[in-house]
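Participant: coords below, sequence missing:
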């Protein structure tokens, strides 16, 4: 089954889930829940950026061009591809996200395979801030 894309709702949903895991304090939940929250913060941030891309007038490329399509990439590759493809009314904001090295620094989808000890809380804290800022920015159409 093919699913439709609603980046805005998805960004909010992933942020909400990340916040719930981040705050989870039941016995044995931490630090593993925070590590998963860190992963979800990254997805929320990506979705917020993709919604801004859509608001800017950008659209996904044809299926045979997905290899170079920022709509189908994760941080940090998403940021790299935006440097060459950002267009439209929010292009300045998108370029700023792409050029700011600190935004989701050291975040990678590979972390989903890593032991919890390799996802330090201080990084999750930074990613939490990044995700919240990007979701707020996404809402400021």
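Facilitator: Cool, got the structure. Source: prediction; values computed, not measured. Numbers count the residues shown, from 1 in each chain.

Participant: Please count neighbours and contacts with C-alpha atoms only from this point.
Facilitator: Will do.

Participant: tell me which residues in stretch 13-24 are buried?
Facilitator: By neighbour count on 16 or more other CA atoms under 10 Å, the buried set for stretch 13-24 is 14-16, 18-19, 21-22, 24.

Participant: same check, this time on stretch 44-64
Facilitator: So stretch 44-64, judged by 16+ other CA under 10 Å, has buried residues 44-56, 58.

Participant: What is the lengthiest helix in the chain packed up against?
Facilitator: Identified as the longest helix of the chain according to DSSP state H is helix 32-55. When contacts are defined as 3 or more CA pairs under 8 Å, 6 or more residues apart in numbering; DSSP states H and E, helix 32-55 packs onto helix 7-23, helix 91-99, helix 121-139.

Participant: Pasting the second one now:
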């Protein structure tokens, strides 16, 4: 059992704040900002659907998935269920190009335009929590 109790809402805000601190840096810190925007967006989206009764914490379910697989799992889970609030987070352009393995990258990417797109997407998701 983990000693850390999940709180997706607080995690979304914490990762957003850390991303903002790294946003204007060059090189690897910009990559870190991109990584953290993705994590912030994931946590925000997960916070939005976590209390819906049809979600589970199965290791195969959306709670443990990362973009882009998270979008596919969420899309499958909300199909026909009237969860329009969540449907926009399954769009192919939402967090496009972000993947969890950015954490292993050489720090050369993302470019500024991609970083700003991820920032905007993360802010959209996070704004749903406010």
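Facilitator: Arrived safely. Worth saying up front: this structure is predicted, and the values here are computed from it rather than measured.

Participant: could the buried residues of stretch 13-24 of the first structure be laid out in JSON lines, adding distance to residue 89 of the first structure?
Facilitator: Output for the buried residues of stretch 13-24 of the first structure, formatted as JSON lines (distance: CA to CA, whole Å):
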{"residue": "14", "distance to residue 89 of the first structure": "26"}
{"residue": "15", "distance to residue 89 of the first structure": "25"}
{"residue": "16", "distance to residue 89 of the first structure": "28"}
{"residue": "18", "distance to residue 89 of the first structure": "30"}
{"residue": "19", "distance to residue 89 of the first structure": "30"}
{"residue": "21", "distance to residue 89 of the first structure": "35"}
{"residue": "22", "distance to residue 89 of the first structure": "34"}
{"residue": "24", "distance to residue 89 of the first structure": "39"}
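
Participant: from those, which is closest to residue 72 of the first structure?
Facilitator: Of all those, residue 72 of the first structure sits closest to residue 14, with 16.9 Å by CA to CA.

Participant: Please list all residues in contact with that closest one.
Facilitator: 40-41, 43-44 (CA atoms under 8 Å, 6 or more residues apart in numbering).

Participant: do you know how far the equivalent of it over in the second structure is from residue 58 of the second structure?
Facilitator: Per TM-score structural alignment, the equivalent position to residue 14 of the first structure in the second structure is residue 15. The gap separating residue 15 of the second structure from residue 58 of the second structure is 24 Å, by CA to CA, to the nearest Å.

Participant: Repeat that for residue 37 of the second structure.
Facilitator: According to CA to CA, residue 37 of the second structure stands 24 Å off from residue 58 of the second structure.

Participant: what would the helices and strands packed on helix 32-55 of the first structure look like in JSON lines with distance to residue 75 of the first structure?
Facilitator: Output for these, formatted as JSON lines (distance: least, CA to CA, whole Å):
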{"stretch": "helix 7-23", "distance to residue 75 of the first structure": "14"}
{"stretch": "helix 91-99", "distance to residue 75 of the first structure": "10"}
{"stretch": "helix 121-139", "distance to residue 75 of the first structure": "12"}
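
Participant: quick one, which of these is nearest to residue 110 of the first structure?
Facilitator: For these, the distance to residue 110 of the first structure is smallest for helix 121-139, at 14.7 Å, taking CA to CA.

Participant: ok, residues contacting that closest one?
Facilitator: Outside helix 121-139 of the first structure, the residues that reach it (CA under 8 Å, 6+ apart) are 8, 11-12, 15, 31, 34-35, 37-38, 41-42, 44-45, 48-49, 51-52, 103-104, 106-107.

Participant: could you list every residue that touches residue 18 of the second structure?
Facilitator: So residue 18 of the second structure contacts 33, 36 (CA under 8 Å, 6+ apart).

Participant: actually residue 22 of the first structure, sorry about that
Facilitator: Residue 22 of the first structure makes contact with 33-34, 37, according to CA under 8 Å, 6+ apart.
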